[in-house]
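Enquirer: Okay, predicted coordinates and the sequence, questions at the end:
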Amino acid sequence: MFTGIITAVGQIKSAQAKGDGLQLIIEVPSGYLDDVALGDSIAIQGACMTATKFEGNTFALDISRESLNKTVGLDKIGPVNLEKALRLNDRLGGHLVSGHVDGVGEVFHFAPVDQDAYGSWLLRIKAPIDLAPFLAYKGSIVVNGVSLTVNTAEDVDGACIVSINLIPHTLQSTTLGKLKTGDRVNLEVDLIARYIARMLNKS
């Protein structure tokens, strides 16, 4: 389990074929791996992965073809959001996150909020329509591993349009500040909303 609070930005240094998937080597800030053991879970761009090898300030992970087919941003060199698995005595600063990507969305608007003295940006994403029942005003969503609050969610032309405000700290501390129109992003809906929807469908 995770919280959607990014603990570091790492860098995929290599992505080599392994079986039907890839082996990734990820470089992290100095000291980041001090409390991480072999087999521990780390979320990469919102996808839960297992650390399989350590060397200096890098760790390796194996990613299957299934995971590659269901996510974006894990098959090439570049920066990635990282979060270590939640401990039971940790603060829950974001919301409960499983690290299982529910769908891939597309950025179609990302710009500064007009007349916002604090430097916030408005992010609008086209999410798959099948995620719409789980997205609600002031509900939670995970974008590339980051826990965020939904400002609006509306169904338009076969997609669910989600609007989110990003504060400067989020822009500076995650990879979200590098987004641009047309980029695809990993999305995870609220875990509790998913279970409630399942229970309601059973009644």
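Expert: Thanks, I have it. Numbers count the residues shown, from 1 in each chain.

Enquirer: can we go C-alpha only for contacts and neighbour counts from here?
Expert: OK.

Enquirer: how close does the spatially closest residue to Ala17 that is not a sequence neighbour get to Gln16?
Expert: Excluding the flanking residues, the one nearest Ala17 by Cα to Cα, 6 or more residues apart in numbering is Gln23, at 6.3 Å. Distance, Gln23 to Gln16, by Cα to Cα, to the nearest Å: 5 Å.

Enquirer: mind listing the strands for this protein?
Expert: 8-18, 21-27, 41-44, 47-55, 58-63, 78-84, 103-112, 121-128, 140-143, 146-149, 152-156, 159-166, 184-189 (DSSP state E).

Enquirer: Comparing Gln23 and Gln16, which shows the higher neighbour count?
Expert: Gln23 (18 against 13; other Cα atoms under 10 Å).

Enquirer: OK, contacts around that one?
Expert: Residues in contact with Gln23, defined by Cα atoms under 8 Å, 6 or more residues apart in numbering, are Ser14, Ala15, Gln16, Ala17, Ala60, Leu61, Asp62, Ile63.

Enquirer: unless I'm mixing things up, the third one is touching Ala60, no?
Expert: To tie it back to what came earlier, the one meant is Gln16. No - contact criterion Cα atoms under 8 Å: Gln16 and Ala60 do not qualify, at 10.8 Å.

Enquirer: which residues do the two both contact?
Expert: Gln23, Leu24.

Enquirer: separation between Lys126 and Ser163?
Expert: Distance from Lys126 to Ser163, by Cα to Cα: 9 Å.

Enquirer: between the two, who's got more neighbours?
Expert: Between Lys126 and Ser163, counted using other Cα under 10 Å, the more crowded position is Lys126 (24 against 20).

Enquirer: Put this next to the previous one:
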Amino acid sequence: MFTGIIETLGEVTALRHEGGNLHITVSSGIAGELKIDQSVAHNGVCLTVVALNENSHTVTAIEETLSKSSLGQLEVGSLINLERCMQLNGRLDGHIVQGHVDQTAQCTAVQEMDGSWLYTFSYDASKGNVTVEKGSITVNGVSLTVVDSQEDRFSVAIIPYTHEHTNFKTIKEGTVVNLEFDIIGKYVARLLGK
């Protein structure tokens, strides 16, 4: 379980394919604090640490994960949002995030707003996921509030701190991102659909 509050940015230092799996090595300031078998969200995808070095860790994404996320598009040098799992005695500063990406979206617009940024994303609405205005959404692991909700797209406003300390600064028109829709909204939609 995560909160969507990004701890740090990591940099992809190596990618190795093995069958349908992708081993991803990430250099970061938290690598020295990680343990083998620990869960860490990578751009919103919960992955297990399988190897550690002094300044980096390695995780493995399987074919199912690669088909539902943008992790397969990573390149050496890509910046990746990292968050360790939440502690039960801590504050929930973001919202409840599982680290299970529902689908990807594409950035369709980035608008500077005199000190902040408005990002618009479009997604395949046929998968049944929905947003609501002022509801929660996770984009590349970042807990955000929906500004404008439509059937197949939404916008989010990004403050300077988030822009500087996450990989939002690298997102431009055409960039594919990971989405995790609000868990409460998913359950409500499922129940109403029955």
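Expert: In hand now; what should we look at? Values in this document were obtained by computation on a predicted structure and should not be read as measured data.

Enquirer: And the TM-score between them?
Expert: Here the superposed chains carry a TM-score of 0.94, computed using TM-score structural alignment, normalised by the length of the second structure; 192 aligned residues with a Cα RMSD of 1.4 Å.

Enquirer: And the contacts of Gln23 of the first structure, which of them are buried?
Expert: Ser14, Ala15, Ala60, Leu61, Asp62, Ile63 (16 or more other Cα atoms under 10 Å).

Enquirer: Need the counterpart of the third one in the second structure.
Expert: Structural alignment places Ala60 of the first structure opposite Thr58 in the second structure (criterion: TM-score structural alignment).

Enquirer: I'd say its match and Leu47 touch.
Expert: No - counting by Cα under 8 Å, no contact exists between Thr58 of the second structure and Leu47, whose distance comes to 9.5 Å.

Enquirer: Could you tell me which residues touch both of these two?
Expert: With Cα under 8 Å, 6+ apart as the test, Thr58 of the second structure and Leu47 reach no residue in common.

Enquirer: Make JSON lines out of the strands of the first structure and add distance to Gly94 of the first structure.
Expert: Listed next are these as JSON lines, based on distance: least, Cα to Cα, whole Å:
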{"stretch": "strand 8-18", "distance to Gly94 of the first structure": "15"}
{"stretch": "strand 21-27", "distance to Gly94 of the first structure": "24"}
{"stretch": "strand 41-44", "distance to Gly94 of the first structure": "14"}
{"stretch": "strand 47-55", "distance to Gly94 of the first structure": "16"}
{"stretch": "strand 58-63", "distance to Gly94 of the first structure": "25"}
{"stretch": "strand 78-84", "distance to Gly94 of the first structure": "12"}
{"stretch": "strand 103-112", "distance to Gly94 of the first structure": "20"}
{"stretch": "strand 121-128", "distance to Gly94 of the first structure": "18"}
{"stretch": "strand 140-143", "distance to Gly94 of the first structure": "9"}
{"stretch": "strand 146-149", "distance to Gly94 of the first structure": "6"}
{"stretch": "strand 152-156", "distance to Gly94 of the first structure": "19"}
{"stretch": "strand 159-166", "distance to Gly94 of the first structure": "14"}
{"stretch": "strand 184-189", "distance to Gly94 of the first structure": "13"}
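
Enquirer: Nearest to Lys70 of the first structure, out of these?
Expert: Proximity to Lys70 of the first structure, assessed across the strands of the first structure by Cα to Cα, is greatest for strand 103-112 (6.9 Å).

Enquirer: how close does the closest one sit to the second structure?
Expert: On superposition with the second structure, the mean distance recorded for strand 103-112 of the first structure (mean Cα distance after the TM-score superposition for the first structure) is 0.7 Å.

Enquirer: From the contact counts, what lies against that strand?
Expert: Applying 3 or more Cα pairs under 8 Å, 6 or more residues apart in numbering; DSSP states H and E, one finds that strand 103-112 of the first structure makes contact with strand 121-128, strand 184-189.

Enquirer: equivalent range in the second structure for that strand?
Expert: Taken onto the second structure by TM-score structural alignment, strand 103-112 of the first structure occupies residues 103-112 there.

Enquirer: list the buried ones in that stretch?
Expert: Buried-residue list, stretch 103-112 of the second structure, by 16+ other Cα under 10 Å: Gln103, Thr104, Ala105, Gln106, Cys107, Thr108, Ala109, Val110.

Enquirer: Equivalent analysis for stretch 35-49 of the first structure, please.
Expert: Val36, Ser41, Ile42, Ala43, Ile44, Gln45, Gly46, Ala47, Cys48, Met49.

Enquirer: Kindly report the same for stretch 121-139 of the second structure.
Expert: For stretch 121-139 of the second structure, by 16+ other Cα under 10 Å, it's Phe121, Ser122, Tyr123, Asn129, Val130, Thr131, Val132, Ser136, Ile137, Thr138, Val139.

Enquirer: Sweet, I'm off.
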